[in-house]
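> What shape does this take:
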Amino acid sequence: MKLQRNGRTKALAIGAVAVVSSLTLAACGSDNNNASSSNTSAAATTAAAGSSSAAASDCGSGQLLGAGSTAQANAVTQWVKDFQAKCPGVTVNYNANGSGAGITSFESGKVAFAGSDAALKPADVAAAASACPGGTAIDLPMVGGPIAIGYNVPGVTGLILDAPTLAKIFNGKITNWNDAAIKALNPTATLPNLAIQTFHRSDGSGTTANFTAYLAATAASDFPYTANKLWPAKSGQSATGSSGLAAQVKSVKGAISYFELSYATAGNISTAKIATGASAPVEATAANASAAVADATTVGTGADLAQKLNYATKAEGAYPITLLTYEIVCDKGNKAATLPALKAFLNYTVSAAGQSSIGSLGYFPLPAALQAKVAAEIAALS
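This next block holds a predicted model:
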C-alpha cells in the first residue's frame, strides 16, 4: 500500500538505535530472511553454541521465521539471545519490517508468526485462512510499552503536552514551538520561535494505529480520523520504522514524533509528559504505561486474546499512549516442521524469565493473569 501525504519526505537516516539493533542481531548469525525485506529490518539468528538446558524435544529444531512490529524489535533481540542460549538447535530469524508487512508475510505463509502492535482486523483473519488450514489466525499479547512522544527543541526539557495540543500539532494546525497552546502548558519554559517538524511512519504500523487511536479517542475534534495503521493526516514528513522516526528526531531541530520508549532511551531523546486530567502530567515510563494497561479488557473470542486499551484514562500515574504487541499465529494448521520450535520460543517469551529480561529496555511484563491465558493458548497450538 502506498501512503499518500503532503509535506517534504526526508531521506532516511539510519539512527544509532537501528545500528545497535542490527549489530546485536547480526552477532547471532546470518540475517537472511525470506520474509519481505526492509532497510530497517532487525534480524536475529543463531547464537553462539553452548550447552543446552532443555531437551531437544522441548526446543524443536531448525529455522523459525517471524516478521513485523518494530515496537517489539528490541524485545525480540533479547528473547532470541536468551532462547538460543538454551536451545542452540533452533535458528530464530525475525525481520522487523513493520506490523503491516509482517501480517502480509504471515498471511502468505512466509513466516510462522507475525509481530503486531495492533490486533488483527476481520479482513486480516480472512486473508490468513490459507496459512492456517483447519484453523484461524489469533492474537497473543506478549509485551507492553509506552509510545513516547520524542522531541528535539533546543533548550527545552520537561515538555508537557496534552491530547488536543498533540492532535493540532500532528494535524498541522500548530506549526511553531512558541504557539500559545504550548506556552499555556509550559509557562516556565523558554519556547523558541522554531518551526515544528512532525514525522510519522511511512509504512503500515501498529504503533501508528495505537497513536491515532489515542488521538481519535481523546481529541476527535482536532484529529478527525479513525485509528489506522497508515498515517491518515495530510501534514508532516515520513520515515520508515520506529528507528527511522527516532533518527529524524535525533537529527532535526524542531522535530517531534512517536515511537516506543526503548528507541527514545537508546537514542537519548527527550520525551514529553502528557497532561491527562490527573493531578500531574504523566511521564512515559514502563511503570506508568503498565498502570494504564491494567484497565484493558479482552475483546477477542475463543483462542484470540485481543485487548482493548482505555486511551482516555485519567487514573493517577497512568500514561495513556500505550501499546501491547501481539504475536500472531495459527491456533491450528501450523506447519509440523516448525510447530515445536514456535511453541518453545513463545513459551519462553511469555515466561517469567522472558518477561523480566526486557524490563530494562522500556517494556513492562503482562499482568500475571494474562500471562497465564497466553501460556494456555500456546500449549494448545497445533
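
> CA only for contacts and neighbour counts going forward, please
Fine.

> So which bits of stretch 276-288 are buried?
Residues of stretch 276-288 classed as buried by neighbour count (16 or more other C-alpha atoms under 10 Å): T276, P281, V282, E283, A284, T285, A286, A287, N288.

> Next: stretch 203-218.
Residues of stretch 203-218 classed as buried by neighbour count (16+ other C-alpha under 10 Å): 203-218.

> Show me the buried residues of stretch 276-288 that map onto helices.
Among the buried residues of stretch 276-288, the ones falling in helices (DSSP state H) are A286, A287, N288.

> which one of those is nearest L120?
Each of those was checked against L120 using C-alpha to C-alpha; the closest is A286, at 24.3 Å.

> and that closest one, what does it touch?
Counting by C-alpha atoms under 8 Å, 6 or more residues apart in numbering, A286 touches G145, P146, G359, G362, Y363, F364.

> which of these sit farthest apart?
P146 and G359 (12.3 Å).

> These two: who's more crowded?
Shown here are P146 and G359; by other C-alpha atoms under 10 Å, P146 has more neighbours (31 against 15).

> Determine the three-state secondary structure at that one.
strand (DSSP: H, G, I helix; E, B strand; the rest coil).

> Pull the contacting residues for it.
Listed by C-alpha under 8 Å, 6+ apart, the contact set of P146 reads 260-261, 284-286, 289, 319-323, 362-363.

> Which strands or helices does the helix or strand that contains A114 pack on?
Using DSSP states H and E, A114 falls within strand 113-116. If you count contacts as 3 or more C-alpha pairs under 8 Å, 6 or more residues apart in numbering; DSSP states H and E, strand 113-116 packs onto strand 62-68, helix 99-107, strand 322-330.

> here's the other one to compare against:
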Amino acid sequence: MTLPGHRTLSAAALVGVLALTSACGSDDALRAGQEPPAVPEEIACFGGSLSAAGSSAQENAMYTWVAGYQLACEDSLILYDSVGSGAGRSQFLEAAVDFAGSDAALDEQEHKRARRRCSDGSPAINIPGYVVPIAVIFDVEGVDSLNLPPETLARVFNQDITRWNDPEIAEHNPDTDLPDLRITPVTRADDSGTTENFTGYLDAAAGGAWPHDPGGTWPIEPVEAAQGNSGIAEAVEGGGGTIGYVEASHTADMSTVSVGVGGEFVDPSPESASRVVATSPEREGGHEHDHALELDHGTTEPGTYPIVLVTYEITCLRYGTEREAERVRAFLDYVLSKEGQEAASAETGSAPLPSDLRQRLHASVAEISGAG
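Next up is the predicted model:
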C-alpha cells in the first residue's frame, strides 16, 4: 500500500518552523502552494514568544499549527525544536522550554521532577494533541505492498529474519515476487516516543517473537540507525531492501506494510488508527487534568490499525507568571480546536480528536495558570 504524500518538510522542517518566527503573521509563513490553515473566528492571541521542543512525529502538524497561529496573531512568536520526544521532555523538565511535545506521556519519575520545575510544586499534565498511525515503510524494488503479521514484523526488526524471500514473509504474500535480498532494518538513533510506541506494539501483539520490553531507545545493536522520523524516512527511501517505522505524515509516496490484526491485514489510515484511541481509557492514578491514555496496541478488533502514537503537549498546571500561562493556554486552545485539528489532518493524515475529548482537554487547558 502507498499512502498519500505528506513528507514535504522532512529534514527542512525545523528550518521552516524557525522561518516562521521571523515571518510573524505574513504570507511568508506558508510553504509554496499551501493554503492558510483555518483558525477559530475568536482566536486568543498573545504578545511575545513561546518556546517548545520535542516529538519529531508531530513536526509537520506543528508547522501547520504555528503557521496558522502566527498568520492570525501577528505579535506572536512560536519556536518549536524537533529534537525528539526524550530530548523535549528533558528540556521541559529543565525549564529550557515552555512546553514539550512527546509521543510518550511523562512517567512517574518525570512527574516528580516536574513538580520541582513547575511553580508552587504544581503537577505537569499530559494533553493529547495529535493522533496518527505509525507506518512501517520499506523499499524493495518491484514490491509495492506487503502483508506482515506482528510476529513476522518482530522477527524482522529483531534481525531473526534477514532475507526478503524468507518463507515466513512469502507465506503471507503468495502473489509477490520477493527477491533474495538482505533486509536492512532502519531504527531510531535517538530516544524516541515513536520507538516507544512501536516497541510497545511489538511487545503487546507479537508475544515471544519480541523478547524486549517497550522503551524509547532501540533495544539491540542496530543494523542502521537514523535521527528522527525524517531521518528514518530518508534512510529507507535512499536504501535498497530497507524497512523502518515512521509517523505516517513522513511516508510521502513510499510503500507501507499492512499489519495483521486478528484474521485480516489492516492498512494505516486516520480512520483505522482513531478506533484504537476511541476505546482507550485514561491512565489510572493521575491528576484530574492529566490525560495520558492507555493505548491497546494488542487489539484484535476488525478494521483497527494498532500501531498508533498519541503526541502529548506536556505543560505545567501552574507557571511562574500569568504571562507564561497565557501564552501556553492560547496556543494549545488553537491546537485543540476543531479548526486546528482539521488543519493538521489535512496536512498530515492524522486523526482529529473526538469532540467530547476535545471539550475535556479545553477544560484542562483553561486551568493552566500563573503564580504572579
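
> As TSV, the ones in helices among the buried residues of stretch 276-288 of structure 1 with distance to A294 of structure 1 would be great.
TSV is the format used below for those (distance: C-alpha to C-alpha, whole Å):
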residue	distance to A294 of structure 1
A286	12
A287	11
N288	10
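
> Pick the one among those residues closest to A315 of structure 1.
Distance to A315 of structure 1 across these (C-alpha to C-alpha) is lowest for N288, with 10.0 Å.

> Do I have it right that that closest one meets A315?
No: the pair N288 of structure 1 / A315 is not scored as a contact, 10.0 Å apart, by C-alpha atoms under 8 Å.

> Give me the common contacts of the two.
When C-alpha under 8 Å, 6+ apart defines a contact, no residue borders N288 of structure 1 and A315 alike.

> Out of the buried residues of stretch 203-218 of structure 1, which is nearest to A376 of structure 1?
Nearest to A376 of structure 1 among these is G206, at 24.9 Å by C-alpha to C-alpha.

> Need the counterpart of that closest one in structure 2.
Alignment note (TM-score structural alignment): G206 of structure 1 maps to G193 of structure 2.

> got it, and V282 of structure 1?
Matched to structure 2 by TM-score structural alignment, V282 of structure 1 sits across from V266.

> which residues touch its match?
For V266 of structure 2, the contact set (C-alpha under 8 Å, 6+ apart) comprises S258, V259, G260, S272, G303, T304, Y305.

> Tabulate the buried residues of stretch 276-288 of structure 1 (JSON lines), appending distance to I160 of structure 1.
JSON lines is the format used below for the buried residues of stretch 276-288 of structure 1 (distance: C-alpha to C-alpha, whole Å):
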{"residue": "T276", "distance to I160 of structure 1": "10"}
{"residue": "P281", "distance to I160 of structure 1": "7"}
{"residue": "V282", "distance to I160 of structure 1": "9"}
{"residue": "E283", "distance to I160 of structure 1": "9"}
{"residue": "A284", "distance to I160 of structure 1": "11"}
{"residue": "T285", "distance to I160 of structure 1": "15"}
{"residue": "A286", "distance to I160 of structure 1": "18"}
{"residue": "A287", "distance to I160 of structure 1": "19"}
{"residue": "N288", "distance to I160 of structure 1": "16"}
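
> Can you show me the helices along the stretch 201-350 of structure 2?
228-238, 270-278, 322-336, 338-348 (DSSP state H, counting those that start in this stretch).

> Could I get the ones you listed in a markdown table, plus columns for distance to C73 of structure 2?
Below are those laid out as a markdown table (distance: least, C-alpha to C-alpha, whole Å):
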| stretch | distance to C73 of structure 2 |
| --- | --- |
| helix 228-238 | 29 |
| helix 270-278 | 29 |
| helix 322-336 | 10 |
| helix 338-348 | 14 |
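
> So which of those is nearest A44 of structure 2?
helix 322-336 (5.4 Å).

> Over in structure 1, find the residue span that closest one aligns onto.
The aligned range for helix 322-336 of structure 2 is 336-350, by TM-score structural alignment.

> returning to what we had before: quick one, which of the helices and strands packed on strand 113-116 of structure 1 is nearest to A119 of structure 1?
Nearest of those to A119 of structure 1, taken as C-alpha to C-alpha: strand 322-330 at 6.9 Å.

> What sits closest to D177 of structure 2 if chain neighbours are left out?
Spatial nearest neighbour of D177 of structure 2, excluding adjacent residues (C-alpha to C-alpha, 6 or more residues apart in numbering): V143 at 7.4 Å.
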